[in-house]
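1. Structure for the following, please:
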Amino acid sequence: MSNTPHELSADFPELADKISALKTSNAHFARQMEEYHELNREVHRAETDVEPMDDLAQAELRKKRMALKDALYQMLIATA
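-> As a prediction, the model looks like this:
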């Protein structure tokens, strides 16, 4: 388990410009990005015991984060 936040632009540096452009031009993408960042922060706080939670709850949050990350990635590559 990593205690490093999973920022989308750090995970996909080659798509950083596209992430920035879509955040300003696509309201759905922007909402999904905000939801991703909220989940990401929640996972990070749990992993670092700032806001502890049981392992099952952490696993569920990670699954939601990964599904959202996959959806965001699909939007990014669809606009290539």
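2. CA atoms for contacts and neighbours, from now on please.
-> Noted.
3. list the buried ones in the longest helix along the chain?
-> Longest helix in the chain, counting residues (DSSP state H): helix 55-78. Of the residues in helix 55-78, Gln58, Leu61, Arg62, Arg65, Met66, Leu68, Lys69, Leu72, Leu76 count as buried by neighbour count, 16 or more other CA atoms under 10 Å.
4. how about the nearest residue to Pro52 once chain neighbours are set aside, what does it touch?
-> Closest residue in space to Pro52, ignoring its immediate chain neighbours: Ala46 at 4.8 Å, by CA to CA, 6 or more residues apart in numbering. Counting by CA atoms under 8 Å, 6 or more residues apart in numbering, Ala46 touches Pro52, Met53, Gln58.
5. Let's compare: structure for the following, please.
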Amino acid sequence: MLGEDHSLANEFPDYLDTIKNLVSNDPEFAKETKRYNALDKEIRVLELQGGPIEDEAMVQLKLQRAELKDALYQRLQVEQDS
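-> Model prediction:
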């Protein structure tokens, strides 16, 4: 679906407290979360504008978002399990 919100809070509602804790206490996680949110916003804006970029460029943006989301999720799991 175009323009869909893929924010961490939306993607991982069960981890909201962990996300807030890590953003407050882990500068690297906070930095990567900020990067993820900016990338997600960029993709949503492009989708809502009809994707005024090449298809391959959009695929690369989405791949970057997926890889970053996976890394952040792994960090959330480690934190929640400890």
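6. about what we covered before: select, from the buried residues of helix 55-78 of structure 1, the two members most distant in space.
-> Gln58 and Leu76 (26.6 Å; CA to CA).
7. Tally up the residues packed near the equivalent of Pro52 of structure 1 over in structure 2, please.
-> Aligned against structure 2 by TM-score structural alignment, Pro52 of structure 1 finds its counterpart in Pro52. Using other CA atoms under 10 Å, Pro52 of structure 2 has 11 other residues around it.
8. what kind of secondary structure is Pro52 of structure 2 in?
-> Counting by DSSP: H, G, I helix; E, B strand; the rest coil, the backbone at Pro52 of structure 2 sits in coil.
9. ok, back up a step: which residues does the longest helix of structure 1 contact?
-> So helix 55-78 of structure 1 is contacted by 8, 15, 18-19, 29, 32-33, 36, 39-40, 42-43, 46-47 (CA under 8 Å, 6+ apart).
10. try it again with 7 Å
-> With contact meaning CA atoms under 7 Å, 6 or more residues apart in numbering, helix 55-78 of structure 1 is reached by Lys18, Tyr36, Leu39, Asn40, Val43, Ala46.
11. All set now, cheers.
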